[in-house]
Every structure is written in C-alpha cells, then in structure tokens.
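Novice: pasting the sequence and the predicted coordinates here, then a few questions.
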Amino acid sequence: MRKILVVTENFVQDHKIHQELQASPEKLLQEDPIILDRAIVNNFFDTPVHVAAILGHVDFVREILRRRPEFTRELNARLSSPLHLASAKGYTEVVRVLLSANSHMCLARDRNGLTPLHLAAIKGRMDVVKELVRAKPDAALVTVDRGQTILHLCVKYYQLEALKLLVQTIGDEDFTNSKDSDGNTILHLGVADKQVETVDFLLKVSATEVNARNLSGMTPMDILIRSRKDVKDEEIEESLKRSGAFGSMQNNSSVYNNRNMESPGSYLFFDQPDLTSNIPKNSWKKMFKQHDNWLEKKRSALMVVASLIATMAFQVGVNPPSGVWQDTSTPNSQGNPATDFHYAGFSILAHNNPKAYERFLIANTTGFIASLSIILLLMSGLPIRSRIFMWILMVITWIAITALALTYLASIIVLTPEREIQKQSILFVIGSTVLIWLGLMALLLIAHTIRLIIKIVRKLIKSLSPKRRIPGQGFTSRGSV
C-alpha cells in the first residue's frame, strides 16, 4: 500500500512539473535550474521533452536540448522517444530540432518495433518523412514484424504519397522489391488489396519486378486470379498484362491456401484453380505476345520518327523531284513567244508530267499529315494505354510509313529514264516491292484489328453474362486460372 502511495505521489509531482513547464518554460527553467533533473528522476511516463514534442512547442524543445541534449534519448513507458511523438504528430520544426541534437534516434524502436520514420510514413507526414530520410537514409531499411519494410507499411496503411516519396528518394531496386517473411513484395500486397493507384505507380517504376514470386510460388498475377472478386480486378489485370506480368504455370496446388499472409490482403479467399486450362491459354497468348505498354516506353522514339517523317515530307514537298524552274520563259531573240512557257520557282515535274506529280503530291501530303497527327496525338494527353487509342495511333503510323514509301517510289519512277523503266527487271523489282509492302501492312492491320474486336467482344460478353457464385460462399468465383 505504501508503494502505491509513493508511485501516486511521484506521478502527481511529475504531472505538475509538466504543467508548469508548458505554462512558462523559460521562466521556470530560470527559477528552478534543477527542474529538468527532477523530471528525469521522477520520470514514470513522459519527460518534458516528450510533452513539448507531442504538443509542438518547438521553442521549448530547443531550449531544453540546449541545456540537456541527452533528453533526446529518453524513452517513455511505451519506449517512444520525443522524436517518435513529434514524427507521428507531424511537427516538422520539432523534428528538425531533435535531429540536429541527435540524428541517431531515427533508428530507435518503440514497443511495437517502429522507428520515427515508420510512424511518419504510416500517418502520412510527408514533410517529416523527407527530413528523417535526409538525416538518416538507413532508417528506411529497418524492418519490423514479419520482415515488413517501410514500403510494406505504406501499402498496408494506404499511404501512396509516402510510398512514392520513399521509392523515388531511395531509388534502389532491392529496396523496391524487398520481401516480407512470406516472400511478398509491395506489388503482391497492392494487388491483394485492390489498390489500383498503388499498382499503377509500381508498374511504372522500372525497378519493379512484376513477376516476383512469394514463398508460395505466387506472382502478383496469381494473387489477383485467386483473390476475392472485385470491380477493380479488370483494371488491375490490364495493368499487369501491359507490364508483362503472368500467372504461375507450376503445380502449386499444395500452397494455394495462402491465408497466413499478414497484409491488407490477408483476408483473401482463393478459388480452386483449374491448372489444365492454363497451359493452352498461356501458349496462345505467347504466340501473339506484345506488351501493351510498348507505346509508353517508346513514346520519345515514336515522336522522333514522326518528326523526321514530317521534316522529310516538308522538304520534298517544297523541293520536288526534278527540282523547280530557275527562270521564267521569255520571248526568243526574234521576239516570238516561248514555246515552253513556265515561271521561276514552279515544279518542273508538274509541268512535264502532271499525272506523276499528282500521285507524288498525294503520297507526300498523306505522309506529312499523318506524321503531324502522330505528334498531335502524343502531345494531346489522351489515355495512351487505351487499346482504342493505341490502335488508332498504330494505324496512323502505318499510313505515314506507307506514304513515305510511296513517295519514294513515285520519285524513283520520275527520276528513272524511260528506257530503264521499260526493262522488265526494273518493273519486276518495283512491282514485287510494292506488293510485299502492301501485303505486310494489310496483314498487320488485320491482325491488330482482330485483336481489338476480340477484346471488345469479350468485354461485352463478360458484362452481359450473369456472375457465377460458389454455393455456400459469399463471393463470386473467378473460374479457372
């Protein structure tokens, strides 16, 4: 009983000190120089720096640490340092003061094993995260329970901005693809919890390994296939496919019950897969495998090609084959009018062979307009990953390239002497080239058009067909793998 009374008396005295320090800190420190020592001796809960840090009193924190910098190392009953509290509350100025006194406290863990950086990221305190990473980059590598990194915590607590900041700041491939004790990367967790924006961001990061396997041998695509049905599944699936993600083809039937995964997706229900249907489907996809994000990766290159075609078409347009007249025809020495009347600067080809010039002009203008259209579409801000948009852009690109080839063909025919054109060998080469080119373009156009039509039809069938539900379960079946 006496021990309880002593503890209660000390707690009341400690609480009074805290109240006095908050009321007039500078005056109190001058009147009682040993008040800080008594606060440490009677410390059962928070020190004055803890109280000032959690309330955001930066001037008070600065004054105490000027006198006693060792207060930065003091821990309360929850093993939290003042830096833990200031980071969780988002007091950036207090964090700066504490870091200037002792930056090593970035690595201190509280009772839950969390560092100040973990708390700041979980709470979404972006400015504090920047300060802590700048002061101690190694703090981002500290793992917590079940081997989770700070990136895993960002996904778990839906802190996308903090995730972006950490991935872009650290910029390390191993860090981005770090795994927890179950072998799950942050992409696994994002897919499991249907976080569309998180998945899209990670897939845009070049360092992300889209087909990483966890300890159960499951890739992010496997996680999606075997997870609960959700309206976001189709969007996530499209994003994964565009990045080259695929499902596992190994027989992992003994590990499909992956419900021990401690993550936002730990509540997943997995359907029983039908592995026999996976092999032919993947084989068919591999036959026509073409990443849908090729356009995004080659966007700059396509812009350069379109600009080059436009430059060539413009140059050939103002300076056509055979050139232009250098003078205007004038009467001869006898005063008779010129028999071959022309003006300086006009096309010689248009004068001598109007039909050939017309064909040349049509092909060149088509290529010029098509290349300008490509540049306009790439700079328009339209959804570049849309299949319709990509199909339109590819068709325009083929038109531009074909028009360039036809312009070259028309120019060569005009510049080649008539006696050479009459030779069968020249006609055979030109005719064969044109037929092969047109056949190739037609084949590619038909193939991609069929792919687009099939995709649209599948979406219509999927939207119109009734959903199957597993008897006795409250979720929709995803069918076979």
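Specialist: Good, I have the coordinates.
Novice: please count neighbours and contacts with C-alpha atoms only from this point.
Specialist: Noted.
Novice: for V167, which non-adjacent residue is closest in space?
Specialist: Leaving aside its sequence neighbours, V167 sits nearest to T176 (Cα to Cα, 6 or more residues apart in numbering; 6.3 Å).
Novice: mind listing what that neighbour touches?
Specialist: Listed by Cα atoms under 8 Å, 6 or more residues apart in numbering, the contact partners of T176 are L151, V167, I186, A207, T208.
Novice: swap the cut-off to 7 Å and go again
Specialist: Listed by Cα atoms under 7 Å, 6 or more residues apart in numbering, the contact set of T176 reads V167, A207, T208.
Novice: of those residues - the most surrounded one?
Specialist: Among the contacts of T176, T208 has the most neighbours (other Cα atoms under 10 Å), with 22 neighbours.
Novice: in terms of helix, strand or coil, where does that residue fall?
Specialist: coil (DSSP: H, G, I helix; E, B strand; the rest coil).
Novice: the residue nearest to the spatial centre of the chain and G147, how far apart?
Specialist: Nearest to the mean C-alpha position of the chain, counting by Cα atoms, centre = their mean, stands K204 at 2.5 Å. Going from K204 to G147 by Cα to Cα, to the nearest Å gives 25 Å.
Novice: residues making contact with whichever helix or strand A120 is part of?
Specialist: Using DSSP states H and E, A120 sits within helix 116-123. For helix 116-123, contacts defined as Cα under 7 Å, 6+ apart pick out 83-84, 87-88, 106, 128-129, 132, 139, 150, 153-154, 157, 159, 162.
Novice: let's bring in a second model and compare:
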Amino acid sequence: MAEKKLYDSATIGDLATLKQLLQTNQHLLDVVSLTSCLKNVLHIAIKKGHESIVAEVLKINPELSLELDSNNSSSLHLAAAKGNAGIANRLMEIAPEMCWWRDGHDMNPLHVAAVKGNEAVLKEMLRLDAFVAAARLHHRQTVLQLCVKHRQLGTLKVLVEELGDTDLVNAKDDDGETLLHFAVRTNQLEVVEYMKGSGKVERLTKNFAGKTALDILNESFRNTSTYPKMKTILKSFSSRPIALSLPRFTELTIVAAILIATMAFQAAVSPPGGVWSQNKPKDEPGAMYYAGQAVMATIMPSRYRQFIRVNIVSFISSLVAILFLATAGSSDQWIFALLALISMLVSMASIGVTYGASLIMTNPFMKDFGLDNSIIISACVFAGVMFFIFVISSFRSGTGSVKRIIKKIGPTSCNFV
C-alpha cells in the first residue's frame, strides 16, 4: 500500500505525501515497480517532469539515478527525452559519465535530446562534455545526420554552432553519405539552405555508390516544388571559383615560397656571370667597374637591368605570398588564400623569367633569343598548367565540361566490339 502511494505521489507530483512516506520508510525508494516497464520512482518523476520530486529523491538516494529501466535507458536518457534542463543538470552533477551511456537503441542522452528537439538540454550537455557529440550510431551515422533524419533543424543548428566542427559536418557514414545526402533524400530544403549559410560544407562529395547530393536530387526530386532552389544551392557547392576550391595551403606551400625568395636573393648577390674580383684601373679603356659588381652589368647593361627587375618582382611577390599564407592559416577569410595564390603565381612566373634571362646572358647560343621570348614561354607554360588544374577540378566536382561530354557520349560509344 505504501509503495503504491509512493508511486502515485511521484506520478502526480505530490511532494508533501512523498516526503511523509519517505520519513516513515526511506527504503521505499529501493523498491522497483512490479509493472512490465520496471521503472523506479525517480524514472516516473522524470518522465512526468516533476523537478521537485526528483530533487527530493536524489537528496535521499542519489544512487537511484544510476539504475536503468527495461529499455536500458538511464535517468539522463529520460530527462533528455523530456527536455527538462534543470533535471538533466542535477543528474549530470551526480554522474557525468551518464552522458556516454547507450540505451537499447544504441543512443546516448545527447542523441536523444537531439532527436526530440530539446535544445536547452542539448546545450547543457555540450557545455559539460562536447566530445559526446562525436559518438557514432548504427552504420556510423553522426548526431547531425540523426537530426536531419528526424527533421530537427533547431538541434542541428545548436550542434553546428556550438561545436563549430567542419569535420563532423562533412563526416560520412558506412554508405559514404554526408549530411547533405541525408537532407536531399528527405527533401529538406531548409537544412540545405542553412548549411549553405553556415559555410561549413566544403564541397559536394560522392557516396560509395558514386553519387553526390546533386545526383540524388536530379534522380528523385525533379518534379517537386523545392527542386529549382535546392539545385541552385547544391550547384553552388560544386562550382565555386577555383581559388576557393583548392585545399587549404599547407606548410609545404610556405616552404616553396621561401625557396623562391631564397633563389631570388641568391641571384641578386651572385648574378649569372659572377662579379668582378677587383677594381678596374682608371687608365684602362672601357666602362668603369668595382670589385663586387656584376660582370654582366658592365658587359650587357640593358639585359642585366631587365634581369634585375624581374628578379626583384620574384623576390617581393614571394615575400608577399609568405605573409598572406601565414595570415590565411590563422583566418577564415578566403580573400587571404586568394591573394596568397595570386602572389605565388606571380612569384613562380617571375622566377621562370629570371631563369630565362640568366640563360640568355650566360649562353652564347641564346644571344639573340630575347627576354620577350622568355616571358612568352613562361606565360604559356603557366597558362597551360592553370588550364589543366581547372579541367581536373571541374571533372572531379562534376560540373566541368569534360565530365558533361563524357556523360553525353555514354558507355555505348566506348564499345569497340
């Protein structure tokens, strides 16, 4: 009879009756319900959202929070599903390790809060331990993909904004599918729009079936009202300017810039043809020179001036590239990466022209070759390389003309039998 009264008071939130019963017999809290649900008094109070009952029970027997119900759910799972941040905080203070516990559906309490759309509880859990959000579910699905599957845009925004983790946003499950794949499969335009605005999605990626989110959209949702807008957004992920499509500059890029700067500096202090070892006597005919001055400056003054101008451009542009590369590594502003790329191209082109000028001045067979020809060759080589990079980038993103031509040709054109 006392046990039934205890459960009834927890169900209806009758704190006075519960206190009276526990003053008489505190061991009543150790009794588990005889129903098939196998929930203790704390579980019932949490499900009903009676925070005062929960506080009283935890004060008398905090270990009760560690008991699981018949679904293998902890008390924190139940609080996450209910959405009561106050109760969740009390439970996490007693046993913070419960954030990692899995229920019968292999979900931890953070997963449950995300699925139920309980943003307040989710924020409290992230404040305590953000690493819990990295835990994967069945088929290695992420908590973000879980939010999309259950159409919980609010909790998705909380997770993306609180974590700020680009790797988690672009993570793949066992089928190679990302957050964008899930959003398109469930035809959720608002999720695609939000991910576009967040700037967290790097580019369209293929699943293990070789399909991007755009491919899935074109196959399954052409007749929907959301198709035109969603297609425009998805195409923007795959058709960004080439400067923004390049991977983030690494330390090797800075090493290349430093190497070019070193080469330009060395060419200035040790010019082709060497330097005079001693001063020219005044009584000897010809132009005056002094020890340490470039020999070519005396013999070929016009070409040496051209060589020096190009060498200075190469040296300065490489220093500017180093500056922008260092800034790009510590900033999210894409403009620094773009300026670094432009500076590197100028530096590389200039060092190529410097090389050509050195050959002209030191090789008698290239006396009539001319610096203009050297510039033209360098420009053509770099234009060809940039065109090749553009074609490869377009082919990989699925938006280039090369891939479209291959698709139009079709497999039958390759059948030579």
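Specialist: Noted; the coordinates are in hand. Everything numeric here is computed off the predicted structure, so don't read it as measured data.
Novice: so after the helix holding A120 of structure 1, what's the next helix or strand?
Specialist: Going down the chain from helix 116-123 of structure 1, the next helix or strand is helix 126-135, by DSSP H and E.
Novice: what's the angle from that next one to helix 116-123?
Specialist: Helix 126-135 of structure 1 and helix 116-123 meet at an angle of 150 degrees, taking axes from the mean of the first three to the mean of the last three Cα atoms, to 10 degrees as the criterion.
Novice: helix 126-135 of structure 1 vs structure 2, average offset?
Specialist: On superposition with structure 2, the mean distance recorded for helix 126-135 of structure 1 (mean Cα distance after the TM-score superposition for structure 1) is 6.4 Å.
Novice: packing partners for that helix?
Specialist: Using 3 or more Cα pairs under 7 Å, 6 or more residues apart in numbering; DSSP states H and E, the elements in contact with helix 126-135 of structure 1 are helix 116-123.
Novice: can you do 8 Å?
Specialist: Counting contacts by 3 or more Cα pairs under 8 Å, 6 or more residues apart in numbering; DSSP states H and E, helix 126-135 of structure 1 is packed against helix 92-101, helix 116-123, helix 160-170.
Novice: please enumerate residues in contact with it?
Specialist: The contact list for helix 126-135 of structure 1, computed with Cα under 8 Å, 6+ apart, reads 87, 90-92, 95-96, 99, 103, 106, 116-117, 120-121, 139-140, 161-162.
Novice: since we're on A442 of structure 1, how many residues are nearby?
Specialist: If we define neighbours as other Cα under 10 Å, then A442 of structure 1 has 12 of them.
Novice: what about it, which SS state?
Specialist: Following three-state DSSP, A442 of structure 1 is assigned to helix.
Novice: filter the contacts of helix 116-123 of structure 1 down to the buried ones, PyMOL style.
Specialist: The buried residues among the contacts of helix 116-123 of structure 1 can be selected in PyMOL (16 or more other Cα atoms under 10 Å) with this line:
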select buried, resi 83+84+87+88+106+128+129+132+139+150+153+154+159+162
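Novice: and which of the contacts of helix 116-123 of structure 1 is nearest S227 of structure 1?
Specialist: Closest approach between the contacts of helix 116-123 of structure 1 and S227 of structure 1, by Cα to Cα: Y157, at 19.4 Å.
Novice: residues in contact with the closest one?
Specialist: Contacts for Y157 of structure 1 (Cα under 8 Å, 6+ apart) come out as I122.
Novice: related to what we said a few turns ago, now the helices and strands packed on helix 126-135 of structure 1 as TSV including distance to L415 of structure 1?
Specialist: Putting these into TSV (distance: least, Cα to Cα, whole Å) gives the following:
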stretch	distance to L415 of structure 1
helix 92-101	74
helix 116-123	69
helix 160-170	56
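Novice: show the end-to-end separation of stretch 83-103 of structure 1, please.
Specialist: Chord length of stretch 83-103 of structure 1, first to last residue, is 9 Å (Cα to Cα).
Novice: any idea how far that stretch is from the middle of the chain?
Specialist: Taking Cα atoms, centre = their mean, to the nearest Å, one finds stretch 83-103 of structure 1 lying 31 Å from the centre of the chain it belongs to.
Novice: can you check stretch 14-25 of structure 2 too?
Specialist: 54 Å.
Novice: can you list the helices and strands that the host helix or strand of L217 of structure 2 packs against?
Specialist: In this assignment (DSSP H and E), L217 of structure 2 forms part of helix 213-220. Under the contact definition 3+ Cα pairs under 8 Å, 6+ apart, helix 213-220 of structure 2 sits against helix 179-185, helix 227-238.
Novice: all set, thanks.
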